[in-house]
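**Q** test case, fold it:
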Amino acid sequence: MANQLDEMSPELVNEEGRNINVIEKKLAAEVGVGSFIFELCLWLLGIIPGLIFLFMKISARNYFDALQQKIQHNASQIDNYLEQRVQILKNAVAIVEKAVELDKDVMKSVAAVRSGASLTDANRNEVASNLESAMGKINVAFEAYPELKSHRSLADAMQQNSYLQREITASRELYNDTVLKWNADIFRWPTKNIVAARSGFTTRIPFTASKEIKDQARATFF
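**A** Modelled structure (predicted):
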């Protein structure tokens, strides 16, 4: 039997490459009649098997409650770092404005960030994108004007921004790992899948980068 995936077959190779995107669709945990029959059989076998599975479902529910709290905690860590970047951004803008004429779009970005001070699942990515855009413009000014590099406060702010960006990236990885665990466990039959389905749980959407950030990643930097 030939290999189903043969890397040496030219007709199977996409030389143009393929971009990937996160599909923002929530899938509901569902169970069919087979799960009902499974539980019924356990009770028919005796009260002990039925009670054991009942306690297993209680344990699964407690597990999901704890996992939800962990997801919230991970999201809160991202928000904390984003809020710190907001403060650094405002300080950097104030310093640069005193030295050079800064692009007015930066101030629009700052205003957009301020409007997103109350971070939620819905606006977290938008706030992060606004921060990236504004800091990118400040970086351009920082590199274009040598006199700015001698400004100790601005240099410190840029260094803090670089550190926070690494922390945000690490926090997003942790958040996505926890979301992945949730998304896998709600379909893990029988106990967790049955509990998730009857609780109305759905999959969660992991962190996604904005189109602007993706386009910047493909740009030529040097």
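
**Q** use CA for all of it now, contacts and neighbours both
**A** Noted.

**Q** what sits against the residue lying farthest from the centre of the chain?
**A** Most distant residue from the mean C-alpha position of the chain: residue 46, 45.6 Å away (CA atoms, centre = their mean). Under the criterion of CA atoms under 8 Å, 6 or more residues apart in numbering, residue 46 has no contact partners.

**Q** distance of it from residue 54?
**A** 13 Å (CA to CA, to the nearest Å).

**Q** the chain: helices as residue ranges?
**A** Per DSSP state H, the chain carries helices over the ranges 33-44, 47-99, 104-115, 124-144, 146-149, 152-185, 191-199, 211-218.

**Q** tell me, how many neighbours does residue 205 end up with?
**A** 17 (other CA atoms under 10 Å).

**Q** please report the distance of it from residue 213.
**A** Distance from residue 205 to residue 213, by CA to CA: 18 Å.

**Q** Proceed likewise with the subsequent sequence, for comparison:
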Amino acid sequence: MSGWIIALIVIAIILVLTIWVIGMYNSLIGMRNRVGNSWAQVDVLLKQRADLIPNLVEVVKGYATHESTVFEQVTKARAGVVEVANNPNSTLEQRAAAEQALTNAMVNLRAIVEAYPDLKANQNFLDLQGRLASLEDKIAYGRQFYNDTVLKYNNRIMQVPTNIIAGMFHFQPAQYFAADEADRSVPQVKF
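**A** Sure thing, here's the model as predicted:
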């Protein structure tokens, strides 16, 4: 074999490996961006929910003026969600905890609504409640989609041979949106 043929074979091997590395790298970048995008979609829904809740609280306040502690809980929990959402250094765990506190406060608010039949028939309240229920469904779906996307990404960066490229370029596993033990407990409804 001449030196030219060996050189061409070596160049071909290097070229194939280079194309393979670029393909794997681009694939990982795409998956990492999908994880970020899926979280951004959940974030938009959570913002919509946070914006809707003050309107719901105001309608309920008109009917249940003596239930101020529940309104304070909802307001405080919503403020916590907004604060964590606006903090670029907040972690997914902090965001999940703030969202769970808001969910628990909303359970208490829903319990108040049950005590006021006139409120349940109020058209403004029914509209707001329907929008909130729709958002909650979208949020649940968005969280599931986010976790599915994270699973695919994490699997990809841990499987051979992609893990070699992921390690070379410092791809880190993404965090799941998960409830902790306190979030799994049944919320206490207090009046």
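
**Q** circling back: most neighbours per residue, which of the helices of structure 1?
**A** Highest mean neighbour count among those (mean count of other CA atoms under 10 Å): helix 191-199, with a mean of 20.

**Q** now the angle from that one to helix 152-185?
**A** Taking axes from the mean of the first three to the mean of the last three CA atoms, to 10 degrees, one finds helix 191-199 of structure 1 and helix 152-185 inclined to each other by 100 degrees.

**Q** and helix 191-199 of structure 1, how far out from the chain middle?
**A** Mean-position distance between helix 191-199 of structure 1 and its chain equals 25 Å (CA atoms, centre = their mean, to the nearest Å).

**Q** report the angle between it and helix 47-99.
**A** 70 degrees.

**Q** now the angle from helix 191-199 of structure 1 to helix 33-44?
**A** Going by the same axes, to 10 degrees, helix 191-199 of structure 1 makes 110 degrees with helix 33-44.

**Q** report all helices and strands that helix 191-199 of structure 1 contacts.
**A** helix 47-99 (3 or more CA pairs under 8 Å, 6 or more residues apart in numbering; DSSP states H and E).

**Q** give the aligned range of the helix it packs on in structure 2.
**A** Mapped onto structure 2 using TM-score structural alignment, helix 47-99 of structure 1 covers residues 11-63.

**Q** post-alignment, that stretch versus structure 1, mean distance?
**A** Taken over the aligned residues, the distance from stretch 11-63 of structure 2 to structure 1 averages 1.0 Å (mean CA distance after the TM-score superposition for structure 1).

**Q** can you find the partner of residue 207 of structure 1 in structure 2?
**A** Checking TM-score structural alignment: residue 207 of structure 1 goes with residue 177.

**Q** pull the contacting residues for that match.
**A** 92, 93, 96, 143, 146, 147.

**Q** distance to residue 4 of structure 2 for these - can I get that in a markdown table?
**A** Converted to a markdown table, the contacts of residue 177 of structure 2 look like this (distance: CA to CA, whole Å):
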| residue | distance to residue 4 of structure 2 |
| --- | --- |
| 92 | 56 |
| 93 | 58 |
| 96 | 61 |
| 143 | 57 |
| 146 | 52 |
| 147 | 52 |
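
**Q** which of those sits closest to residue 123 of structure 2?
**A** residue 143 (30.0 Å; CA to CA).

**Q** gap between whatever residue of structure 1 lines up with the closest one and residue 148 of structure 1?
**A** By TM-score structural alignment, residue 143 of structure 2 lines up with residue 172 in structure 1. From residue 172 of structure 1 across to residue 148 of structure 1, the span is 32 Å (CA to CA).

**Q** do the same with residue 162 of structure 1
**A** With distances taken as CA to CA, residue 162 of structure 1 is found 17 Å from residue 148 of structure 1.

**Q** now swap in residue 191 of structure 1 and tell me
**A** Residue 191 of structure 1 is 60 Å from residue 148 of structure 1, where distance means CA to CA.

**Q** could you do residue 94 of structure 1 as well?
**A** 12 Å.

**Q** likewise residue 117 of structure 1?
**A** Taking CA to CA, one finds residue 117 of structure 1 at 28 Å from residue 148 of structure 1.

**Q** unless I'm mixing things up, residue 79 of structure 1 is touching residue 118, no?
**A** No: at 9.1 Å, residue 79 of structure 1 does not count as touching residue 118 under the criterion of CA atoms under 8 Å.

**Q** translate residue 134 of structure 1 into the numbering of structure 2.
**A** That one, residue 134 of structure 1, aligns with residue 105 by TM-score structural alignment.
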